[in-house]
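Asks: The sequence isn't on hand, but the structure is:
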């Protein structure tokens, strides 16, 4: 009999679609998170009355209770996860609590409890409550893919951002020394010149601060040209990482399809497993159908090619008076003539 902790883990596990209760819990939490974000936005409307604010408050209390129960249940049942190596009841849970998704779950409920113990600015509270939108990351394959790409490309993106930051410092320093005497208010310091550098390097060009000296214009032109590729570098790394991650997911699904087609057909159990894998990997039904049909066609072509090669070998063996199986010499025409004479 399955334990309560194991059942709790399977219900809260997003990749497990076997439990109807788990699907209901997922839908309920997604709706609750979406309503929380919507109500935080609506609270900023001037037309909201005090009574409506009271309703928002009690909805906030209800949401915090639900999210707190969810957080405690996830921490309690996390040791049932077969993917983690640390099964210790204490260290395993602490390790889970330090994961990005667990930290998000804690951050979205922590401000409510802090406001009960400390004097906290309500505007700061509202901003932290907006972080609940990141809880949807657990239920969105696209957001999980984004986090996976960010984690994989962290070093490359960090290096690109470091180069970009250095270029901002150099650009703001050069434009400061070129324009400070001509425009002491606009370029009062290097930190103030960083606003111009960021706006110029990102090609926004608000036009509120512009160089007027010859040296400043020359430097602005050089900085604008140099920054075109560097500013776009993090976006290029993300795009490349996205493409590679999507290809890896498709290759994983294609391997599953090939395993299911080894016996020549896909039964109901294999079809259910493939559908669950498709949902876990975030592959659309159209892409999954294309991969499936392409592998079936490839399988059929391989089978036909193998049969044709075997038939060709048998025909060649007969023409060369050889047995197609043991390659011994056999006089096929003489044997056929003898069989006719006997008949």
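Replies: Okay, I see it. Here the structure is a predicted model, which is why all the values come from computation and not from measurement. Numbers count the residues shown, from 1 in each chain.

Asks: only C-alpha atoms for contact and neighbour calcs from this point on.
Replies: Fine.

Asks: Do you have the helices of the chain handy? List them.
Replies: For the chain, applying DSSP state H gives helices covering 4-12, 20-42, 50-77, 91-97, 100-117, 122-130, 141-152, 154-179, 190-201, 214-260, 268-281, 285-319, 332-342.

Asks: how many other residues sit next to residue 172?
Replies: Other residues lying near residue 172 total 25 when counted by other Cα atoms under 10 Å.

Asks: looking at it, residue 125 is touching residue 111, isn't it?
Replies: Yes - judged on Cα atoms under 8 Å, residue 125 makes contact with residue 111 at a distance of 6.3 Å.

Asks: These two: who's more crowded?
Replies: residue 111 (20 against 16).

Asks: got the contact list for the more buried one?
Replies: Contact analysis of residue 111 by Cα atoms under 8 Å, 6 or more residues apart in numbering lists 125, 128, 129.

Asks: what's around residue 69, how many residues?
Replies: Residue 69: 12 neighbours (other Cα under 10 Å).

Asks: what about the residue nearest to residue 196 when sequence neighbours are not counted, distance to residue 165?
Replies: Excluding the flanking residues, the one nearest residue 196 by Cα to Cα, 6 or more residues apart in numbering is residue 209, at 6.5 Å. From residue 209 over to residue 165 the distance is 20 Å, taken as Cα to Cα, to the nearest Å.

Asks: let's bring in a second one:
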């Protein structure tokens, strides 16, 4: 029975990216015609609903299989990929709750786009990138704290300086936070801007600091992307695989690794590395 479930999960994992692509395409087509729903043929609208049900059932089956085959079920449920698997199907099942308003139902339908996060499971490159970001997570904390401090200081300064000169523009503190975010990214929508000399001078300084902070953030992502493209440390792996090769058990070893991967796709990088060194 576990072998059948493992084979079924492997098939689901293989077709997952294609199902996800079809799901997103149909969802955006559905969005295009949402405003004209009354003019849609009833059969066509029912088709959208049933396709969504089939796709949600597909991802629900994947989630159940992964729970069933996970060696440590609690660890899987708390893992990042486990949470992504849950979030990808949760909006569909919440949609059956009868007490939802039209606005809430629209929000639930929109949450289906969270299924795109499953690409971190289906794409080995994205998985490596996410793993690299997690490895470098200690660098995120100071960047996050610096960003928060900058936004708090800049929004408070501009609010105190400009609210008397432009009470209709900087009416509440939230207006200055919006301005600080827009200014720090140098987007500059132009809906809010300082008119006092002190406010304009402070804005110039804040823009310069904001550019530096944005540079730090992009630098972190660039480093994570670079690290994700670096090969794994080969020394121990080469020694292990050389011993496997000499004993003539490489076929059984690779087969066992692939079997493990079917129940735990996070094993992909290790299995691929062994495959490459054994040849």
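Replies: That came in fine, so what should we check first? Everything numeric here is computed off the predicted structure, so don't read it as measured data.

Asks: circling back to that earlier point, closest one to residue 72 of the first structure out of the contacts of residue 111 of the first structure, please.
Replies: The closest of these to residue 72 of the first structure turns out to be residue 129 (Cα to Cα; 18.9 Å).

Asks: so the closest one makes contact with residue 39?
Replies: No - counting by Cα under 8 Å, residue 129 of the first structure sits too far from residue 39 to count as a contact (10.1 Å).

Asks: Show me which of those two is the more surrounded one.
Replies: Comparing residue 129 of the first structure with residue 39 by other Cα under 10 Å, the one with more neighbours is residue 129, at 20 against 17.

Asks: re earlier: between the contacts of residue 111 of the first structure, which is nearest residue 9 of the first structure?
Replies: Comparing the contacts of residue 111 of the first structure against residue 9 of the first structure with Cα to Cα places residue 129 closest, at 25.9 Å.

Asks: quick one: the closest one from residue 37 of the first structure, how far?
Replies: Applying Cα to Cα to residue 129 of the first structure and residue 37 of the first structure gives a distance of 8 Å.

Asks: same deal with residue 242 of the first structure?
Replies: Taken as Cα to Cα, the span from residue 242 of the first structure to residue 37 of the first structure is 27 Å.

Asks: Which one's more surrounded, these two?
Replies: residue 242 (19 against 16).

Asks: Spit out the contact partners of the counterpart of that one in the second structure.
Replies: Mapped onto the second structure by TM-score structural alignment, residue 242 of the first structure lines up with residue 225. For residue 225 of the second structure, the contact set (Cα under 8 Å, 6+ apart) comprises 129, 132.

Asks: try 7 Å
Replies: Contacts here follow Cα atoms under 7 Å, 6 or more residues apart in numbering; on that basis residue 225 of the second structure touches residue 129.

Asks: Distance-wise, check it relative to residue 141 of the second structure.
Replies: Computed as Cα to Cα, the residue 225 of the second structure to residue 141 of the second structure distance reads 18 Å.

Asks: now swap in residue 254 of the second structure and tell me
Replies: Residue 254 of the second structure is 40 Å from residue 141 of the second structure, by Cα to Cα.

Asks: Who has more neighbours out of the two?
Replies: residue 254 (17 against 11).

Asks: Tell me how many other residues surround the nearest residue to the more buried one once chain neighbours are set aside.
Replies: In space, and not counting its chain neighbours, residue 254 of the second structure is closest to residue 275: 6.7 Å by Cα to Cα, 6+ apart. By other Cα under 10 Å, the residues close to residue 275 of the second structure number 18.

Asks: Could you measure from residue 275 of the second structure over to residue 229 of the second structure?
Replies: Relative to residue 229 of the second structure, residue 275 of the second structure is positioned 18 Å away (Cα to Cα).

Asks: From the contacts of residue 111 of the first structure, pick the one nearest residue 277 of the first structure.
Replies: residue 129 (33.1 Å).

Asks: Let me know whether the residue nearest to residue 196 of the first structure touches residue 186 as I believe.
Replies: Yes - here residue 209 of the first structure lies in contact with residue 186, judged by Cα atoms under 7 Å, at a distance of 6.4 Å.

Asks: Could you tell me where stretch 174-184 of the second structure falls in the first structure?
Replies: With TM-score structural alignment as the criterion, stretch 174-184 of the second structure aligns to 191-201.

Asks: Contacts for the matching stretch next, please.
Replies: With Cα under 7 Å, 6+ apart as the test, stretch 191-201 of the first structure has contacts from 168, 171, 172, 176, 187, 205, 209, 224, 227.
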